[in-house]
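S.K.: the sequence isn't on hand, but the structure is:
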């Protein structure tokens, strides 16, 4: 959306500013279009957690990808502000569900001593995707002097490609051993665990027994259960669970408040206000988000060593 915000034809299509200058005059409306996606993603996170426990991690990812695909296609076909608002909610639901399920799936299939780095690779891919989007935006800024509708419609349509790849490939993966054990499919869980660990030695068998023991005591997640944890009403699972949940929430909030979300969504706009030309805006935006890959690689390599 950072590149989309800088496209004059998009500014005209959703009626938030002037054409052909691309100057945004209705920043409130622009911000609403950006942020309503995160409202959909918030709902999608709850939906993803709920679905992942009931239909499995793989099926949850499959249906989440459908939402992301439909939402991306609708965004690319935008015919006005109301149109894109609805489309971004749909996309947000899909992306939020994917964001909720993917780290769980990776954590459940990775070894404990590599779990942090494997989760770090997820965010390397995330920054890589953002970087690719910004460099595509940079290239499209040269088409018809940046006034073409292709400049922003292709960017919004491009998100459909990874969703299609995910839809085609996700069913080739096995579900996680923990989910399989939670629904009583113990033999499948053992087979998958031995396959992903590459052996059936004593350590793997011990891990399998631990998974089975935990699954017998586990309950499925739900928004109501989450609220109980936040309010400190569920003391049966672990000590200080509510406090730990709030710590996680505020760590995420503070991470966004560093400005990283604003840079991701508004890089060209911020650079324009700083006085850079259109070409430099898009080039610098691509560079800024490419540097993010470096930081994420470093964190993935040290998190399991330093904690």
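M.R.: Ah, there it is. Since we're looking at a predicted model, the values are computed, not measured.

S.K.: only C-alpha atoms for contact and neighbour calcs from this point on.
M.R.: OK.

S.K.: can you pull out the strands in the stretch 151-300 of the chain?
M.R.: Taking DSSP state E, counting those that start in this stretch, the stretch 151-300 of the chain contains no strands at all.

S.K.: touching, residue 127 and residue 293? I think so.
M.R.: Yes. Here residue 127 lies in contact with residue 293, judged by CA atoms under 8 Å, at a distance of 5.5 Å.

S.K.: what helices or strands is the helix or strand hosting residue 42 leaning on?
M.R.: For residue 42, the element it lies in under DSSP states H and E is helix 27-54. For helix 27-54, the packing partners by 3 or more CA pairs under 8 Å, 6 or more residues apart in numbering; DSSP states H and E come out as helix 57-76, helix 81-109.

S.K.: and of those helices, who's closest to residue 247?
M.R.: For these, proximity to residue 247 was assessed by CA to CA; helix 81-109 is nearest, at 17.6 Å.

S.K.: and after the closest one, which helix or strand comes next?
M.R.: helix 115-140.

S.K.: return the set of buried residues in the helix holding residue 42.
M.R.: Across helix 27-54, burial judged by 16 or more other CA atoms under 10 Å covers 29-30, 33-38, 40-54.

S.K.: now do it: distance to the chain's middle.
M.R.: 10 Å (CA atoms, centre = their mean, to the nearest Å).

S.K.: check stretch 115-129 too.
M.R.: Worked out by CA atoms, centre = their mean, stretch 115-129 lies 11 Å from the chain centre.

S.K.: one more to weigh against that first structure:
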């Protein structure tokens, strides 16, 4: 099928064509989603496992509060670099090949952390792991967004968020089990870390037989290959209609030379979109979500739980994250993105305020411990049920096709650097001003985030990526 000619006409929207695909085609789309989201599972496990491993690692490696922060945040610094590198690589070499490379990095990083003999090697290995986490945070949502039909994009892209929180739950659960079985034996944290090598192997072998993104193929003028992939996940009629829409935009983007830093700086509407993307990324992080994901066990210990009880209680955070993400997937099919993001901001800000109040006002003991646990669970319900799924979904949607990986990569750099700074300074903040005042700072940040979403974030629900690109170009030009 030659679609490189006669691209001046605007094709009919693909969403106007019903997708009456046979069951085998729908099953193929489910398999692609499952395999690709193993990248999200690894993202979740490798960021969550430090929560329970850190106390044991601290004793074995002789960590100080500063080196604790370095071990935790070195992954985040690596993720910032991995996000922009992964985004650039996925635009240049393809989404599928990039995910295969990331699977290798996941394996090497996890093995390096497991075998680390000292703090320096641990920091380096966590940085390598971060490269993989950052690359996956960009490439997997973009891959899913570009493979998904418009009407199912929200649900399918958010499956990656479900796998992230499932990975975190797996980390919290395995940490608790290994700690109880291993007790105080030296190196128990190494068993917690080595588990991550298994899904890395599954991801690599699985992606060997997955197709490339049809939109990436179209952006490289490989239209026949793009059509072949679309036929795997759409009905024949829908695949042809969608390719006509995609190819017309691909030729237009090629003429405009969209694709990198220079284009971002010289194209006003793209610059404005980058500003929005940066804001969405920062909004997701300054809720303080990863202070609970990385330091949740310590927060609960400070609130009054014993060390073993805190590890077990922290599983509740993982469970509610998974359940809330299921709710988020359901809501995304029924509720607009922007109001959902604002509702999540209001819920997390209120929960953080109450964590600070309870930590300040209640005496140490079971009452304060369970009150803080209840609020961390409430916080995660709003965060994982609204803010996180909408964040990764919108970042995978808003950028032009030829620079979608690059644009999301740059926005993810901002996200991971914000995460890095928070992960690095949180232990020092708690040590310096106390846990209550630290959470009050996050409350203040939440109010600024709410104002930003209300003023600047566009709605993206219910459009094909091509229609959305045209709308955003008109809005910001």
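M.R.: Happy to help now that I have it. Since the model is a prediction, treat every value here as computed from it, not as a measurement.

S.K.: tm score of chain vs chain?
M.R.: Comparison of the two superposed chains (TM-score structural alignment, normalised by the length of structure 1) gives a TM-score of 0.88, and 284 aligned residues with a CA RMSD of 1.6 Å.

S.K.: in TSV, list the helices and strands packed on helix 27-54 of structure 1 along with mean neighbour count and distance to residue 305 of structure 1.
M.R.: As requested, these are exported to TSV (neighbours: other CA atoms under 10 Å; distance: least, CA to CA, whole Å):
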stretch	mean neighbour count	distance to residue 305 of structure 1
helix 57-76	23	28
helix 81-109	22	17
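
S.K.: how about these in CSV, adding distance to residue 163 of structure 1?
M.R.: CSV is the format used below for the helices and strands packed on helix 27-54 of structure 1 (distance: least, CA to CA, whole Å):
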stretch, distance to residue 163 of structure 1
helix 57-76, 5
helix 81-109, 10
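
S.K.: of all the ones you listed, which lies closest to residue 143 of structure 1?
M.R.: Once the helices and strands packed on helix 27-54 of structure 1 are compared by CA to CA, helix 57-76 is nearest, at 17.3 Å.

S.K.: after whichever helix or strand residue 432 of structure 2 is part of comes which helix or strand?
M.R.: Assessed by DSSP H and E, residue 432 of structure 2 sits inside helix 404-456. Tracing the chain past helix 404-456 of structure 2, the next element assigned as helix or strand by DSSP H and E is helix 465-476.

S.K.: in that following helix, which residues are buried?
M.R.: The neighbour-count check on helix 465-476 of structure 2 (16+ other CA under 10 Å) flags 465, 466, 467, 468, 469, 472, 473 as buried.

S.K.: closest one of those residues to residue 329 of structure 2?
M.R.: For the buried residues of helix 465-476 of structure 2, the nearest to residue 329 of structure 2 is residue 465 (19.0 Å; CA to CA).

S.K.: from residue 73 of structure 2, how far off is the residue nearest the centre of structure 2?
M.R.: Residue closest to the mean C-alpha point of structure 2, counted by CA atoms, centre = their mean, is residue 137 at 4.7 Å. To residue 73 of structure 2, residue 137 of structure 2 is 16 Å away according to CA to CA, to the nearest Å.

S.K.: same question for residue 182 of structure 2.
M.R.: Relative to residue 73 of structure 2, residue 182 of structure 2 is positioned 26 Å away (CA to CA).

S.K.: just checking, residue 218 of structure 2 touches residue 250?
M.R.: Yes. Using CA under 8 Å as the test, residue 218 of structure 2 is close enough to residue 250 to be in contact (6.4 Å).

S.K.: neighbour count for these two, which is higher?
M.R.: residue 250 (27 against 24; other CA atoms under 10 Å).

S.K.: spatially nearest residue to the counterpart of that one in structure 1 (excluding sequence neighbours)?
M.R.: Using TM-score structural alignment, the partner of residue 250 of structure 2 in structure 1 is residue 215. Computed as CA to CA, 6 or more residues apart in numbering, the closest residue to residue 215 of structure 1 that is not its neighbour in sequence is residue 182, at 4.8 Å.
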